[in-house]
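[1] just to be clear, the model below is a prediction. Sequence and coordinates:
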Amino acid sequence: MAVILAAGRATRFGTTKQVAELQGRPMVGHVVATALASSLVEQVLVVVGHDAGVVSAAVAGSGPVEVVDNPVHATGQASSVRAGVAAARRRGASAVVVLLADEPDVTAQAVDAVVGAVRDGAPASRARYEDGPGHPVAFAARVFDRLLGLDGDRGARDLLAELGAVAVPVPGPRPRDLDRPEDLAERDHR
């Protein structure tokens, strides 16, 4: 099951970046499409918080996508991970792959690679690009309790290290976060 983190305030962007248009569709829509294109993802959970109605509307009708509300999103990214993992657990997920709504250039192949490593027995895995580690990351159900104990704005970075996450090789450079309007404009002109 994919968990897309789309609850943030996006202060550097100046507006709700999750719905900023990128090639005719909202940025979060690209991430949803990537998750759905994966051969190992059957359902997508999109965690919303800031401007929840706007972000929810942007993913409506995208297929097997469910919106999960994070009422405490302002406390940091870990709260969105907790909300997504709790929802995935309630739905009986054997693993989750976590994607960020502001990284539309992650590929379905990268999703398949990290999910495959977890299905092969790793407690956690993370994409390893030519220039370093990045998203997506995946976790087996047996570590969901650890994810539910996260707090702050660092997400699962420290937990990945503690679990000895498998680094899964993914070709190409690490996908960039599109944190500012200039990042989006630059990406559009590549």
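    Alright, I've got the coordinates. In this text, all values refer to a predicted model and were calculated from it rather than measured experimentally.

[2] C-alpha from now on. contacts and neighbour counts both.
    Noted.

[3] who's in contact with the nearest residue to Val65 once chain neighbours are set aside?
    Of all residues not flanking Val65 in the chain, Val44 sits nearest, at 4.7 Å (Cα to Cα, 6 or more residues apart in numbering). Applying Cα atoms under 8 Å, 6 or more residues apart in numbering to Val44 gives the contacts Met1, Ala2, Val3, Ile4, Val32, Ala35, Leu36, Pro64, Val65, Glu66.

[4] any chance of CSV for those, columns secondary structure, distance to Val111 and neighbour count?
    CSV is the format used below for the contacts of Val44 (DSSP: H, G, I helix; E, B strand; the rest coil; distance: Cα to Cα, whole Å; neighbours: other Cα atoms under 10 Å):
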residue, secondary structure, distance to Val111, neighbour count
Met1, coil, 11, 25
Ala2, strand, 9, 29
Val3, strand, 11, 30
Ile4, strand, 12, 28
Val32, helix, 12, 27
Ala35, helix, 7, 31
Leu36, helix, 10, 22
Pro64, coil, 17, 12
Val65, strand, 16, 20
Glu66, strand, 18, 18
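
[5] distance to Ser125 for these - can I get that in TSV?
    Shown next, in TSV, are these (distance: Cα to Cα, whole Å):
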residue	distance to Ser125
Met1	14
Ala2	14
Val3	15
Ile4	16
Val32	20
Ala35	16
Leu36	19
Pro64	24
Val65	23
Glu66	24
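
[6] which one's the longest helix in the protein?
    The residue-count maximum for a helix in the chain (DSSP state H) belongs to helix 77-90.

[7] return the set of buried residues in that one.
    The neighbour-count criterion (16 or more other Cα atoms under 10 Å) identifies 77-89 as the buried residues of helix 77-90.

[8] over to stretch 52-71?
    Ala52, Val55, Ser56, Ala58, Val59, Val65, Glu66, Val67, Val68, Asp69, Asn70.

[9] comparison target, given below:
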Amino acid sequence: MKRSPDHDQIVGILLAAGRGTRFDPSGAQNKLLQTTRQGDKVVVAAASKLLAALPQVTAVVRNADDAVAHELAELGCQLAICPDADQGMGVSLVCALTQRRHAAGWVIALADMPHVQATTIAALAEALKQGADMVAPFYQGQRGNPVAFSSKHIAELLLLGGDQGARTLLKAHPLTQIEVDDPGIHHDIDTSADLKAAV
């Protein structure tokens, strides 16, 4: 049987298909396209960290023609189109996993978390390579994002739906904790004030 080209790879998955209505209820401003204090667009900063740490990144977007998809494709992300993204984060995640189900594992990141360090992502991937099944970063004792799963959990991950994402799995199985010096794992962009906050 021919093996998938990413069979031995830890693949990055970037969830970038949300509407971000808390940032701008009118929908006029997409929070992922706003500029951080460091001068990068939110989604570009988040994707760049994944791409710096992992050989392949699949980004989930709402459609292939919008500005977010364009930014991600330009960076070199593979796109997973999820027209049903409004049903919740779990649906978006399944959309990406269906494309990359043969990977050795996945680091699942959020596109509205631009301050996560590439070293944190690399540490999660390394933990999977060393045999961990489920990994999360901790900063000052508090769990953050992204999270990582080995291929052992693919069946459960593909059953996810709604807005819970992988949270239910994190509660149901032993979790490998990695302490990181990275406050960015707790900082997402929900409001315009978050763009200006120091991390």
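    Sure thing, it's come through. This is a predicted model, so every value here is computed, not measured.

[10] just give the TM-score of the two.
    For this chain pair, the superposition-based TM-score is 0.90 by TM-score structural alignment, normalised by the length of structure 1; 183 aligned residues with a Cα RMSD of 1.7 Å.

[11] follow-up on the earlier one: residue in structure 2 matching the residue nearest to Val65 of structure 1?
    Aligned by TM-score structural alignment, Val44 of structure 1 pairs with Val57 of structure 2.

[12] what distance do you get for that match to Leu15 of structure 2?
    According to Cα to Cα, to the nearest Å, Val57 of structure 2 stands 11 Å off from Leu15 of structure 2.

[13] got it, and Asn63 of structure 2?
    13 Å.

[14] neighbour-wise, which of these two wins?
    Leu15 (26 against 18; other Cα atoms under 10 Å).

[15] contacting residues for that one?
    Leu15 of structure 2 makes contacts with Ala59, Val60, Val61, Met89, Ser92, Leu93, Ile108, Ala109, Leu110, Ala111, as judged by Cα under 8 Å, 6+ apart.

[16] quick one: which of those is nearest to Gly20 of structure 2?
    Among the contacts of Leu15 of structure 2, Ala111 lies closest to Gly20 of structure 2 (Cα to Cα), at 10.6 Å.

[17] how many residues are close by the closest one?
    Ala111 of structure 2: 25 surrounding residues under other Cα under 10 Å.

[18] and it? What does it align with in structure 1?
    That one, Ala111 of structure 2, aligns with Ala101 by TM-score structural alignment.

[19] closest to the centroid, which residue in structure 1?
    Residue closest to the average C-alpha location in structure 1 (Cα atoms, centre = their mean): Leu99, at 1.5 Å.

[20] which element is it on?
    strand 95-100 (DSSP states H and E).

[21] try Val106 of structure 1
    In this assignment (DSSP H and E), Val106 of structure 1 forms part of neither any helix nor any strand.

[22] ok, it - contacts?
    Per Cα under 8 Å, 6+ apart, neighbours of Val106 of structure 1: Val31, Thr34, His135, Pro136, Pro175.

[23] could you find the closest non-adjacent residue to the aligned partner of Gly164 of structure 1 in structure 2?
    Counting by TM-score structural alignment, Gly164 of structure 1 corresponds to Pro174 in structure 2. Excluding the flanking residues, the one nearest Pro174 of structure 2 by Cα to Cα, 6+ apart is Met134, at 7.2 Å.

[24] all strands of structure 2, in order?
    Applying DSSP state E to structure 2 gives strands spanning 10-15, 57-61, 78-81, 105-110, 134-139, 142-143, 147-150, 176-179.

[25] turn those into CSV, including distance to Asp24 of structure 2.
    What follows is the strands of structure 2, written out as CSV (distance: least, Cα to Cα, whole Å):
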stretch, distance to Asp24 of structure 2
strand 10-15, 19
strand 57-61, 18
strand 78-81, 23
strand 105-110, 18
strand 134-139, 29
strand 142-143, 27
strand 147-150, 27
strand 176-179, 34
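
[26] re earlier: and the strand holding Leu99 of structure 1, what does it pack onto?
    Packing partners of strand 95-100 of structure 1 (3 or more Cα pairs under 8 Å, 6 or more residues apart in numbering; DSSP states H and E): strand 2-6, helix 108-119, strand 132-140.
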